[in-house]
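*Asks:* Mind looking at a prediction? Sequence and model below.
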Amino acid sequence: MYIGHYAAAAVLVTLVPASPVTPIAIGVAWPDLVWPVLVLMGRERVTVGRSDPLQRSIRFDSYPFSHSLVLGNLFTLVPAAIVALLYDSILLGLLFWVAAISHWILDLVVHMHDLPILGFGGNDRKLGFGLWQYPKTAFATEYIFFAIVVLLTAQPTAYVGVLGGGLFLHFLNANSFFGFSRHNPFSTPTRLALITFVGYIGAIAWFTLAWQ
């Protein structure tokens, strides 16, 4: 899931309208900001199906630090504490942490039974409802979910920027759902990690600017 994570950001900034947008925009993306760094460091592993561009062909072999429900979100308390100190707001630190937790919950809908619960132990259970198995349905469902939440939470003056920008970013990821190319253009872990990181930096900037 990509743009769908910003539905959670929309809810959180609406619930606490006085809070700055940027930390929450970073929070919902946090696991996918940490993940590329850990992949590049060799601490987490992913296998990319080179002959298949679809998202379902990517196998997340190991990502306990960035994408486990327990260990990953315990580590996220560190940046949450930093946010609380920087903004002098325990509430904002808590919102950052909740935003990061929402990432795992939403990923659960689309991932292919690979999200670890604990993040440690040899018999850790993994979950995932596997919506990516139905790529066209997953593509439509993610944006519809995002759009409905935005229409319920955003000010009408922000509709064009949030919905339009979100649609643009969503279509940038369309090859992963429709397979326009014969091969995966991000055919190595390094390439996938880098494009993921860049994609989320762009999403953070878009949401922060568009929500104002």
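*Replies:* Done, it's in.
*Asks:* alpha carbons only for contacts and neighbour counts from here, please
*Replies:* OK.
*Asks:* Run through who's touching the longest helix anywhere in the chain.
*Replies:* For the chain, the helix that runs over the most residues, judged by DSSP state H, is helix 189-211. Outside helix 189-211, the residues that touch it by CA atoms under 8 Å, 6 or more residues apart in numbering are 3, 6, 21-22, 25-26, 29, 32-33, 35-37, 39-40, 45-48, 154, 158, 161-162, 165, 169, 186.
*Asks:* And the helices in the chain?
*Replies:* Ranges of helices in the chain, per DSSP H, are 5-15, 21-41, 64-67, 71-75, 77-86, 90-110, 135-153, 159, 165-172, 175-178, 189-211.
*Asks:* Which strands or helices does the fifth one pack on?
*Replies:* Using 3 or more CA pairs under 8 Å, 6 or more residues apart in numbering; DSSP states H and E as the contact test, the elements touching helix 77-86 are helix 90-110.
*Asks:* For the longest helix of the chain, buried residues please.
*Replies:* Going by neighbour count (16 or more other CA atoms under 10 Å), the buried part of helix 189-211 is 189-190, 192-194, 196-197, 199-200, 203-204, 206-208, 210-211.
*Asks:* Use this one as the comparison:
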Amino acid sequence: MIAGHFGLAAAVKAGRPAIPVWTLMLATAWLDVVFVPLYLSGIETVDGEGYGGGVIHADYTHSLVGALVLAALFGVVASRWLGREAGLVLGGVVFSHWLLDLVVHRADLPILPGNAGDLPTFGFGLWRLPAVSAVVELLMLAVGIGLYWRAAAKRDPKRARTLGLSAAAFGVVTLAADLLGV
């Protein structure tokens, strides 16, 4: 769901042009950014491979409570530099990662960090249908880029074509990396 996350960030940028695009891109991927060192240290793991082919044991970064905590921390830090409103938006973008993952993941998203209490885990499992999941991501990416491009064209028509082509190229590369499991 990497491309879908970036599509959402592009859509948010369309409505919140004052928020730097890099902060939105970082926010939408923040749970995965924090996941990487935990994965490399063996704290969080993945069984299987390929686009949606694995069960992810991201029991800290991708637990419901863990995602809320990471979103709140990101929002607080962002609000110090970008203001309260931007901090709230960016915290929401961080948490949107968990909501989008809920749609595609198998039931591997715990409620509490470390899956404390061995409570039920969640995920609607759209990844079981890779073609459908890829189409959903492509649509999210296309809509997000389209909204971003339209808003950019209204603000600066001379730069709109360049922005649109850049965003589309970024989207194609991101979707390809997502589908190839890079």
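*Replies:* Structure's in. What do you need? None of these values were measured; they are calculated from a predicted model.
*Asks:* Give me the neighbour count for residue 172 of the second structure.
*Replies:* Neighbours of residue 172 of the second structure under the rule other CA atoms under 10 Å: 16.
*Asks:* What residue in the first structure is paired with it?
*Replies:* Superposed on the first structure with TM-score structural alignment, residue 172 of the second structure falls opposite residue 167.
*Asks:* what's around residue 49 of the second structure, how many residues?
*Replies:* 11.
*Asks:* Which residue comes closest to it once chain neighbours are left out?
*Replies:* Excluding its sequence neighbours, the residue lying closest to residue 49 of the second structure (CA to CA, 6 or more residues apart in numbering) is residue 181, at 7.6 Å.
*Asks:* I figured that neighbour hits residue 54, correct?
*Replies:* No: the pair residue 181 of the second structure / residue 54 is not scored as a contact, 10.6 Å apart, by CA atoms under 8 Å.
*Asks:* Settle it for me: which of these two has more neighbours?
*Replies:* Shown here are residue 181 of the second structure and residue 54; by other CA under 10 Å, residue 54 has more neighbours (16 against 13).
*Asks:* That one matches what in the first structure?
*Replies:* Matched across to the first structure, residue 54 of the second structure falls on residue 58, judged by TM-score structural alignment.
*Asks:* my guess is that match meets residue 112, correct?
*Replies:* No: with contacts counted by CA under 8 Å, residue 58 of the first structure stays clear of residue 112, the gap being 9.3 Å.
*Asks:* residues near the closest residue in space to the match of residue 172 of the second structure that isn't next to it in sequence, how many?
*Replies:* Ranked by CA to CA, 6+ apart and with sequence neighbours excluded, the top spatial neighbour of residue 167 of the first structure is residue 143, at 7.3 Å. Per other CA under 10 Å, the neighbour tally for residue 143 of the first structure reads 21.
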